[in-house]
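Trainee: predicted model and sequence below, questions to follow.
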Amino acid sequence: MKVAWIINIIHIPLNYVLIFGMGEWNGWGVEGAAWSTLLVRAVGTWLLWRYLKKSVLAISLGTLFSWDKNTKEMIYLAIPAAVERMIMRLGQVVYFGLIVVIGTKTFAAHTIAGNIEMFSYMPGYGLALAATTLVGHSWGAGNWREAYRYGILTAAIGVVFMSFIGLAMFIWAPWYASWFTKDPEAIEMVAIALRIDAFAQPALAIGLILTGALQGLGDTKSPMYSTAIGMWAVRIVGIYFLGIYLEMGIAGIWLAIAADIALRAVYLFFRFKSQAMQKIKLEQDRDENIFN
């Protein structure tokens, strides 16, 4: 969090200077924005490394390139998580292209709605990190019931928080849209998108947080599978069918997104419950054998 504050304080004025210039220099425009982002990310990486070096987890650079049991385990866990992000980004490229086919104004409205929706992610991401830490700590200690309770508790808290955010999005959608545009048609489309998305907020909370909980269990494959199926079989197909084929426009796009979010939430919930219950059952059987 501290590093995020620092790099954003640097990023905003650096963006201004490199994009628009200073004095007689006219800046680099879009290229300036790219250079600014690259520089602050480099600074952020360096600062995070410094914080890590000061912590009890301090390691040398050489350790990162050693090939031992811990390294293998890290790679085994990291690859599905990296592939999951790649699947998501490639899917976004495809469905953004489909939205452009519908119309540039629709794409602009979708982008605005997506920027507004980003604020609803904040509690979910925070609780997902908490779930990864708490579930992972309990799971590693063999406290499987406690790990399960932490996962369900953080997801429940997320549902409450993000449901309130969804309610606010539904009520004040046109006002939020007016922050970005004064075009009445665009405001109407953004409001439609946000009001559909409002109903998806509880499922979004479950999906985000239980992804973190599953990662705490050491399961990075289930989120990868859910993203692959949800993005390519539900979201992209749904946007084509509802948005283009049935000509539902922005409503079709966000109905497909909501369906994707809901499907992922259901899948991840049952995966988390299934894995936790398997361990809890083993614990019960062990306790019964000891008692007998």
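Mentor: All right, it came through fine.
Trainee: for the rest of this, base every contact and every neighbour count on C-alpha atoms.
Mentor: OK.
Trainee: so what secondary structure elements neighbour the longest helix along the chain?
Mentor: Identified as the longest helix of the chain according to DSSP state H is helix 250-291. Judged by 3 or more Cα pairs under 8 Å, 6 or more residues apart in numbering; DSSP states H and E, helix 250-291 is in contact with helix 104-140, helix 144-178, helix 184-216, helix 221-229, helix 236-238.
Trainee: deepest in the core, which of these is it.
Mentor: helix 184-216 (a mean of 25; mean count of other Cα atoms under 10 Å).
Trainee: that one vs helix 221-229, what angle?
Mentor: What separates the directions of helix 184-216 and helix 221-229 is an angle of 150 degrees, with axes from the mean of the first three to the mean of the last three Cα atoms, to 10 degrees.
Trainee: so what secondary structure elements neighbour helix 184-216?
Mentor: Against helix 184-216 (3+ Cα pairs under 8 Å, 6+ apart) you get helix 104-140, helix 144-178, helix 221-229, helix 250-291.
Trainee: swap in 7 Å and give it another go.
Mentor: Applying 3 or more Cα pairs under 7 Å, 6 or more residues apart in numbering; DSSP states H and E, one finds that helix 184-216 contacts helix 104-140, helix 144-178, helix 250-291.
Trainee: let's bring in a second one:
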Amino acid sequence: FVLFVIRAFLNGLGLTYIGMIAAFVVTFSNIFLNWVLIYGNLGFQAYGVDGAAMASSLAGFIGMVVISLFLLKREVLNYLKSSGKFFDWEVLKEIFYLGFPPGVDGVLTNLAFLIFTKFAGMISTTALAASSIVFSIMTISFMPGFAFGIAATTLVGQALGAGKIRLAYQGTFRAASYSAFLMGFVGLVFIIFGKEIISLFSTDPIIICETYPALFVVSLIQVGDAYHMVVGSALRSTGLVYWVMVVYIFVSFFVMLPLGYYLGVHLKYGTVGLWSSVFVWILSMSVAFVWKFRKKEWVSIRI
């Protein structure tokens, strides 16, 4: 928790590279400690699954220590000195106001995808395995969207603070276009080499045939996914956190889930029918977020 809080604070200051360093430290520490604690290397006892849990906890602690050291950087200390009181109720209320909606939509969106996974299990065990593979593969694609979303959040926050509305607007769409290029390219790779990539997870021809059409469908909408992730992050940064929350909840529970059940379970289109609802989910949110951002209602919001 402390690691994520400090990382978000440093991102707000524009020091996003520090979060990357901490992520590298956590990842490589986790790999090393897994090797030591799971298998009992370097004289340690082999703890198995318990060792994996201990390794993850220790790696997170190491990452927290490393990122905390960067709080001693001159620009961070200068900001802390100029920010006034260490504890301020007004600031705390503002943090809650801005942080509560993303927390709610995050929890409910994850719940929606748990129900989505339940639908996959209702279709067949093959569909459940196929959906799990699609989820795993797509994590590669949305990483650029996540990264450029952080960039857009930082850029918009700093630009609005400086009164540079044009920079906030143009910077957001530039970040979204860069993300769209990268995610679109990854989507194209998935379309061309999808079956080969799926075979890394399963060599069962039935699972490959079940998985590829679904992967193909979501690969087609990766450009839209880029705009959904980046522009959505920018909207949150402008203060429209409750509007974004409502869109996520509505599209997840009243568009994606009913459509996924209808196509995948009721009409028996299987995995590809189920994942077609994700295509519509991404498309709906990307259109809604771009439309809202282009209206520039956020210009008059004061945070």
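Mentor: Noted; the coordinates are in hand. Predicted, not measured: the structure shown is a model, and the values here were computed from it.
Trainee: mind putting the helices and strands packed on helix 184-216 of the first structure into JSON lines with distance to residue 225 of the first structure?
Mentor: Formatted as JSON lines, those follow (distance: least, Cα to Cα, whole Å):
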{"stretch": "helix 104-140", "distance to residue 225 of the first structure": "18"}
{"stretch": "helix 144-178", "distance to residue 225 of the first structure": "19"}
{"stretch": "helix 250-291", "distance to residue 225 of the first structure": "9"}
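Trainee: out of those helices, flag the one nearest residue 218 of the first structure.
Mentor: Closest of those to residue 218 of the first structure is helix 104-140, at 7.7 Å (criterion: Cα to Cα).
Trainee: packing partners for that closest one?
Mentor: Packing contacts for helix 104-140 of the first structure, counted by 3+ Cα pairs under 7 Å, 6+ apart, involve helix 69-102, helix 144-178, helix 184-216.
Trainee: try 8 Å
Mentor: Packed against helix 104-140 of the first structure by the contact rule (3+ Cα pairs under 8 Å, 6+ apart) you find helix 69-102, helix 144-178, helix 184-216, helix 250-291.
Trainee: what range in the second structure does the third one sit on?
Mentor: Helix 184-216 of the first structure corresponds to residues 205-237 in the second structure, going by TM-score structural alignment.
Trainee: ok, now stretch 152-171 of the first structure?
Mentor: So stretch 152-171 of the first structure sits over residues 173-192 in the second structure, by TM-score structural alignment.
Trainee: cool, stretch 104-119 of the first structure as well?
Mentor: The alignment of stretch 104-119 of the first structure onto the second structure (TM-score structural alignment) covers residues 125-140.
Trainee: now that stretch on the first structure. Mean distance?
Mentor: The superposed stretch 125-140 of the second structure is, by mean Cα distance after the TM-score superposition for the first structure, a mean 1.3 Å from where its aligned residues fall in the first structure.
Trainee: got it, and stretch 171-185 of the second structure?
Mentor: For stretch 171-185 of the second structure, the mean deviation from the first structure after alignment is 1.7 Å (mean Cα distance after the TM-score superposition for the first structure).
Trainee: other residues contacting that stretch?
Mentor: The contact list for stretch 171-185 of the second structure (Cα atoms under 8 Å, 6 or more residues apart in numbering) reads 141-142, 144-145, 148-149, 151-152, 155-156, 219-220, 222-227, 230-231, 234.
Trainee: how does it look with 6 Å?
Mentor: Applying Cα atoms under 6 Å, 6 or more residues apart in numbering, the contact partners of stretch 171-185 of the second structure are 141, 144-145, 148, 152, 222-223, 226-227, 230.
Trainee: gap between that stretch and the chain center?
Mentor: Stretch 171-185 of the second structure sits 15 Å away from the centroid of its parent chain (Cα atoms, centre = their mean, to the nearest Å).
Trainee: and what of stretch 273-289 of the first structure?
Mentor: Using Cα atoms, centre = their mean, the offset of stretch 273-289 of the first structure from its chain centre is 31 Å.
Trainee: again with stretch 129-140 of the second structure
Mentor: Centroid separation for stretch 129-140 of the second structure versus its chain: 15 Å, with Cα atoms, centre = their mean.
Trainee: can you find the partner of residue 41 of the first structure in the second structure?
Mentor: By TM-score structural alignment, residue 41 of the first structure lines up with residue 60.
Trainee: tell me which element that match falls in.
Mentor: In this assignment (DSSP states H and E), residue 60 of the second structure forms part of helix 49-69.
Trainee: hang on, the earlier thing: so which of the contacts of stretch 171-185 of the second structure comes closest to residue 265 of the second structure?
Mentor: Among those, and counting by Cα to Cα, the member closest to residue 265 of the second structure is residue 222, at 24.7 Å.
Trainee: and the closest one, how close does it get to residue 37 of the second structure?
Mentor: 39 Å (Cα to Cα, to the nearest Å).
Trainee: now tabulate the helices and strands packed on helix 250-291 of the first structure in TSV and tack on distance to residue 290 of the first structure.
Mentor: Output for those, formatted as TSV (distance: least, Cα to Cα, whole Å):
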stretch	distance to residue 290 of the first structure
helix 104-140	21
helix 144-178	18
helix 184-216	29
helix 221-229	34
helix 236-238	53
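Trainee: those: which one's closest to residue 95 of the first structure?
Mentor: Smallest distance to residue 95 of the first structure across these (Cα to Cα): 5.6 Å, for helix 236-238.
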